[in-house]
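S.K.: need a structure here:
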Amino acid sequence: MRKIISGTALVLTAALLTGCGSGDGPSTADKAANASVKPKPDSGSAEVKHEVTLEVLGHGNSQVYYNLSTNKFEKVKLPWRKTETITLTTEAEKRIGTTVTVVPGSVYNADGTLRAAACVITVDGKKVADNKGGKSNKMCRYDLK
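M.R.: Down below sits the predicted model:
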């Protein structure tokens, strides 16, 4: 029963986090991070490829919801890492981008309370998003262009 409640709580938290925000668009930090990663040309083709790594840090087991090339929800052992090459092929994908996200599950603090695990998104070797070591209540999100 506890696992069902924990899983339900994580899914609800993910849903709330994806719906939360000021509605003012990306922050200045997000805009700066998006501007700092340049597309890698693929030897003459019209495709643009990026190596994207999602990480959730901490110890023990947790649950992770992420959107990379597909949406997925997994129970994982921390620290956890997932790397994929994302290929942008259409002009719309190159201009508007595609969003990659990771919603970390909860981990225990030293005092036994729960907090969000730390998450990081790296694109082409450069860190572009994090949740300040789990201190922020936001998921890790990046618009890949």
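
S.K.: When you work out contacts or count neighbours from here on, use the C-alpha atoms and nothing else.
M.R.: Will do.

S.K.: Next SSE downstream of the biggest strand by length in the chain?
M.R.: When the chain is parsed with DSSP state E, its longest strand is strand 48-67. For strand 48-67, the following helix or strand on the C-terminal side (DSSP states H and E) is strand 71-88.

S.K.: Output the contacting helices and strands for that following strand.
M.R.: Judged by 3 or more CA pairs under 8 Å, 6 or more residues apart in numbering; DSSP states H and E, strand 71-88 is in contact with strand 48-67.

S.K.: tilt between the strand it packs on and strand 71-88?
M.R.: Counting by axes from the mean of the first three to the mean of the last three CA atoms, to 10 degrees, strand 48-67 lies at 170 degrees to strand 71-88.

S.K.: to compare against the first, here's another:
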Amino acid sequence: MRKTITTTALVLTAALLTGCGGNPDDPKPAAKPSSKPSDSAKGDGPVSHQVTLEVQGAGSALVYYNLDTNKGEQVTLPWKKTATITFTTEAEKKVGTVVSVVPGSVQAADGTLKAAPCVITVDGKKVADNKSANDKDPASTMCKYALK
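M.R.: Coordinates of the predicted model:
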């Protein structure tokens, strides 16, 4: 049993050294050129989007947002934050990122607290808000958008 284990260990060690280029003095084979053109050869450069988060209303509120950073801050309403989001790799372009804003509460006309209205704009076009179907009250507490 001991001989079998020792022999197996020696064979595995020899195989690993041979397969991993056990001799550092041997020249390495030249890398084969990729048959797939690189991103720069295709002319695909970075993709940028100007993203604006807005929270409407009056007074002050605590706002949490995910834009160029994740942050929460006490702000005076109306509030606006704009950033340019740039995707440089194919993976970033394919997967994208989520931008979001969670507005704080503001006092409604009836005295109750409700989520402040929020809007997300990408490249000048409104892509998300938290208005309900009747366009009077915020339907939820956050606005989010999957940016690609």
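
S.K.: quick revisit: please name every helix or strand in contact with the longest strand of structure 1.
M.R.: helix 2-19, strand 40-41, strand 71-88, strand 98-104, strand 106-108, strand 118-123.

S.K.: Run the chain-centre distance for it.
M.R.: Averaging C-alpha positions (CA atoms, centre = their mean, to the nearest Å) puts strand 48-67 of structure 1 6 Å from its chain's average.

S.K.: Residue 83 of structure 1 reaches residue 50, doesn't it?
M.R.: No: counting by CA atoms under 8 Å, residue 50 is not a contact partner of residue 83 of structure 1; they are 10.3 Å apart.

S.K.: Looking at the two, which is more packed in?
M.R.: Taking other CA atoms under 10 Å, residue 83 of structure 1 and residue 50 do not tie; residue 50 has more neighbours (22 against 14).

S.K.: Pick out the residue closest to the middle of structure 2.
M.R.: Taking CA atoms, centre = their mean, the centroid of structure 2 lies closest to residue 97, which sits 2.9 Å from it.

S.K.: Next, the contact list for it, please.
M.R.: By CA atoms under 8 Å, 6 or more residues apart in numbering, the contact list for residue 97 of structure 2 reads 146-148.

S.K.: rerun at 6 Å
M.R.: Residue 97 of structure 2 makes contact with 146-147, according to CA atoms under 6 Å, 6 or more residues apart in numbering.

S.K.: corresponding residue for it in structure 1?
M.R.: Correspondence of residue 97 of structure 2 to structure 1, assessed by TM-score structural alignment: residue 98.

S.K.: Let me know the distance separating that match from residue 116 of structure 1.
M.R.: Remark: distance between residue 98 of structure 1 and residue 116 of structure 1 (CA to CA, to the nearest Å) = 25 Å.

S.K.: Most tightly packed of the helices and strands packed on strand 48-67 of structure 1?
M.R.: Most buried of these by mean neighbour count (mean count of other CA atoms under 10 Å) is strand 118-123; its value is a mean of 24.

S.K.: so how far does it sit from its counterpart in structure 2?
M.R.: On superposition with structure 2, the mean distance recorded for strand 118-123 of structure 1 (mean CA distance after the TM-score superposition for structure 1) is 0.2 Å.

S.K.: re earlier: of the helices and strands packed on strand 48-67 of structure 1, which is nearest residue 138 of structure 1?
M.R.: helix 2-19 (6.3 Å; CA to CA).

S.K.: which helices and strands sit right next to that closest one?
M.R.: Contacts defined by 3 or more CA pairs under 6 Å, 6 or more residues apart in numbering; DSSP states H and E place helix 2-19 of structure 1 against no helix or strand at all.

S.K.: Name the next helix or strand downstream of it, please.
M.R.: Counting by DSSP H and E, what follows helix 2-19 of structure 1 is helix 28-36.

S.K.: Where in structure 2 does that next one fall?
M.R.: The aligned range for helix 28-36 of structure 1 is empty, by TM-score structural alignment.

S.K.: can you state the direction angle for that helix and strand 118-123?
M.R.: In terms of direction (the same axes, to 10 degrees), helix 28-36 of structure 1 departs from strand 118-123 by 30 degrees.

S.K.: which outside residues touch helix 28-36 of structure 1?
M.R.: residue 128.
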